[in-house]
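Trainee: My questions concern the predicted model and sequence given below.
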Amino acid sequence: MSVDLQHFFETYRPSVDQALTDRVSTLKTPDTLKAAMLYSLEAGGKRVRPLLALAVLQCYRPVEEEDLPAASAVELIHTYSLVHDDLPSMDDDDWRRGQPTNHRKFGEATAILAGDALQTTAFTWVAEAGRPASAEARLQLVQELAGASGGEGMVGGQMADLEGEKQALNLKELEYIHHHKTGALLTYAVVSGSLIAEAPNTDVENWRAFGRELGLVFQIKDDILDVEGSLEEMGKSSGSDESKEKSTYPKLLTLEGAKEKLTYHIEEAEKLLGLMTVDTSLLVSFLHYIGQRNH
């Protein structure tokens, strides 16, 4: 990780963590539900999506406290998706980020409700945010987040992923899953940063294309780590995709082929960063961090 990116993370991750905790802690909801929400929210996630949004924003102007709600709300959606993904009816996982999954801690019914509450809180938070200042811009963010989260985005990708278990998917089918299940929220995070910054429309669309490439980088690396990683490094069992007979990039392309594809999409993402009207060196570092991480 570059020195600049390390400094960026150290500066803004505590602020994102605090904003998330404060937002959920102030909800007027039953204590058990709130505890389940906070359990997964405070389980040690890297906050990649909020930090991506803030990194894009910082390309245009300094980050301010009022920017945190609109940038951080995506983490509530991401966390809800993990809670639901881990359920026995979906991935049936016992561990997440090195600790028992939500349903193992609180029971299945509470885990479902905690995920539901995290999801809906995200939309309220964006709608009430102080930035962007105009209601029209916040409405666009809500629309973007709904699209990225729902049937045409993450949820649709999860459905395709479930249907693809024990199936011999081709590369196009696998990329559909990952553009939606993983890539949609990463793309939203990138686009949201540009919208909070009120960037030019041409930049917004280039950021959208960058987000799609970044989503593939993230997922291909995730598949590689599923083969090479350990429970200690990743906070979940390695080989879990293989045990569920899921199609992955290493399975389709071999491990070496997956690494070559990872390099290709990193290079494509770098080309898109070169089209922006602002200095994107921080995002180049972010891209390489995602492509080279060990968990």
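Mentor: Great, that's in hand.

Trainee: hey, let's count contacts and neighbours off CA atoms from now on
Mentor: OK.

Trainee: Pull the residues that contact the helix or strand where Y188 lies.
Mentor: Following DSSP states H and E, one finds Y188 within helix 183-196. Residues outside helix 183-196 that contact it (Cα atoms under 8 Å, 6 or more residues apart in numbering): 49-50, 52-57, 67, 70-71, 74, 78, 131-132, 137, 141, 144-145, 148-149, 153-154, 203-205, 207-212, 214-216, 219.

Trainee: ok, second structure coming up, stack it against the first:
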Amino acid sequence: MDWDKLRIFHAVAEAGSLTHAGDQLHLSQSAVSRQIRALEESLDTTLFRRHARGLILTEQGELLFEATRSMARRLETTAARIRDSEDEVFGDLRVTTTMGFGALWLAPRLPRLFERYPNLRLELMLEERIVDLPMREADLAIRMKEPSQADLIRRRIMEVRIRLYASRTYVEREGLPRTVEDLVSRRLIVQNPASPQVRAGGEFVQPLVAQANSTLTVNTYFGILQGVIHGVGIGSLPDYITAGFPDLVQVLPGLESAAIPVYLAYVQELRHNKRVCAFRDFVLEEITAHLRTIAPASE
């Protein structure tokens, strides 16, 4: 169906007059009339009937006008979104990050994001696999390693360290270890060596696990956290998780992994995208607040 003819039909149906529609479209009455006749011929139906007060839509014309009216509304909405006002953020955004960071740090903070941007449609892709941002598998990534892909804007947003934690009930029941040697008789909960993890985390727990009498290995930090909360043993957890669980007690303060950098990255072509910029700024604000809350504990 010819889009130009539909545009002319819509103008005539709204105006109820060939002359008025022609004025709006900057076309002569005869040119408008020819386009309407051609459209009627292509559909093998009559769209208008003449009346003393102008043109009246037939039943078939009403059906077509309903469709063009819906199309016009959607086009107006799309045009407004393309123009995109300075204050409005809406539409789809795909963010990829690790299971632990996404589920245990980011997700609990998302109500504040949606309160600010209620029309944002966010897709969280929680996986350890490094997705291809230049191929647009995701719009933005938060990773525990500097991205190596080309043509990315990358920003180091924080550092993470792995430490040992136990629940308060576990400490009351079993007491706190005083030395690394005391860990030999305690059950350690750590990431499964075969599961994807940052090198610093594996290097931190490896010598501890080698000497422990009992261990529980889990393939996600969420699983480790559940084991620690329920008093199964002493677990290795990144510090971004534990700030949200005040009943966790750090075991052997000072014993920790090397610093693990956290990077936020997106492709160059999205540097002015309002959704990406809004999410980036939100994450940076939340990290600033998070670091303020844990600062006294780390001093």
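Mentor: Nice, thanks for sending it over. None of the values given here were measured: they were computed from a predicted structure.

Trainee: Can you pull the TM-score for these?
Mentor: Scored against TM-score structural alignment, normalised by the length of the first structure, the superposed chains reach a TM-score of 0.23; 113 aligned residues with a Cα RMSD of 6.3 Å.

Trainee: hmm, back to that, now which of the contacts of helix 183-196 of the first structure would you call buried?
Mentor: Buried members of the contacts of helix 183-196 of the first structure, counted by 16 or more other Cα atoms under 10 Å: 49-50, 52-57, 67, 70-71, 74, 78, 131-132, 137, 141, 144-145, 148-149, 153-154, 203-204, 207-212, 214-216, 219.

Trainee: Other residues contacting stretch 111-120 of the first structure?
Mentor: Stretch 111-120 of the first structure is contacted from outside by 33-34, 36-37, 76-77, 79-81, 83-84, 102-103, using Cα under 8 Å, 6+ apart.

Trainee: do that again at 10 Å, thanks
Mentor: Contacts with stretch 111-120 of the first structure, where a contact means Cα atoms under 10 Å, 6 or more residues apart in numbering, come from 24, 27, 29, 32-41, 73-87, 101-106, 108, 110, 121, 149.

Trainee: Tell me where the first structure has strands.
Mentor: According to DSSP state E, the first structure carries its strands in the segments 95-96, 99-100.

Trainee: Please disregard the earlier target; I meant the second structure.
Mentor: Counting by DSSP E, the second structure has strands at residues 48-51, 54-57, 91-97, 120-126, 140-143, 152-160, 162-167, 187-191, 214-218, 234-238, 248-256, 260-267.

Trainee: Of all those, which one comes closest to I294 of the second structure?
Mentor: Closest to I294 of the second structure of these is strand 152-160 (Cα to Cα; 11.8 Å).

Trainee: buried stuff in that closest one?
Mentor: The neighbour-count check on strand 152-160 of the second structure (16+ other Cα under 10 Å) flags L152, I153, R154, M158, V160 as buried.

Trainee: how about the nearest residue to the fourth one, chain neighbours excluded?
Mentor: Ranked by Cα to Cα, 6 or more residues apart in numbering and with sequence neighbours excluded, the top spatial neighbour of M158 of the second structure is V262, at 5.3 Å.

Trainee: And the first one, by the same measure?
Mentor: Here the nearest residue to L152 of the second structure in space, its sequence neighbours aside, is V267; by Cα to Cα, 6+ apart that works out to 4.4 Å.

Trainee: ok, that neighbour touching R155?
Mentor: No - V267 of the second structure is not in contact with R155 according to Cα atoms under 10 Å; the separation is 11.8 Å.

Trainee: The helix holding Y188 of the first structure: which residues count as buried?
Mentor: Applying 16+ other Cα under 10 Å to helix 183-196 of the first structure flags 183-196 as buried.

Trainee: Now, the contacts of helix 183-196 of the first structure that are in helices?
Mentor: 49-50, 52-57, 70-71, 74, 78, 137, 141, 144-145, 148-149, 154, 203-205, 207-212, 214-216, 219 (DSSP state H).

Trainee: how far away is E174 of the second structure from T217 of the second structure?
Mentor: According to Cα to Cα, to the nearest Å, E174 of the second structure and T217 of the second structure sit 20 Å apart.

Trainee: cool, H20 of the second structure as well?
Mentor: 77 Å.

Trainee: do Q211 of the second structure as well
Mentor: Taking Cα to Cα, one finds Q211 of the second structure at 15 Å from T217 of the second structure.

Trainee: Same drill for those two, tell me which one is more crowded.
Mentor: T217 (18 against 14; other Cα atoms under 10 Å).

Trainee: Skipping its backbone neighbours, what lies nearest M125 of the second structure in space?
Mentor: Per Cα to Cα, 6+ apart, closest to M125 of the second structure is T96, 4.5 Å.

Trainee: okay if I get the buried residues of helix 183-196 of the first structure as a markdown table plus distance to G257 of the first structure?
Mentor: Below are the buried residues of helix 183-196 of the first structure laid out as a markdown table (distance: Cα to Cα, whole Å):
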| residue | distance to G257 of the first structure |
| --- | --- |
| G183 | 20 |
| A184 | 24 |
| L185 | 26 |
| L186 | 24 |
| T187 | 25 |
| Y188 | 28 |
| A189 | 28 |
| V190 | 27 |
| V191 | 30 |
| S192 | 33 |
| G193 | 33 |
| S194 | 33 |
| L195 | 36 |
| I196 | 38 |
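
Trainee: quick one on the thing from earlier: please list only the buried members of the contacts of stretch 111-120 of the first structure.
Mentor: 24, 33-41, 73-87, 101-104, 106, 108, 110, 121, 149.

Trainee: So which of those sit within helices?
Mentor: Short answer: these in helices (DSSP H) are 24, 33-41, 73-85, 102-104, 106, 108, 110, 121, 149.
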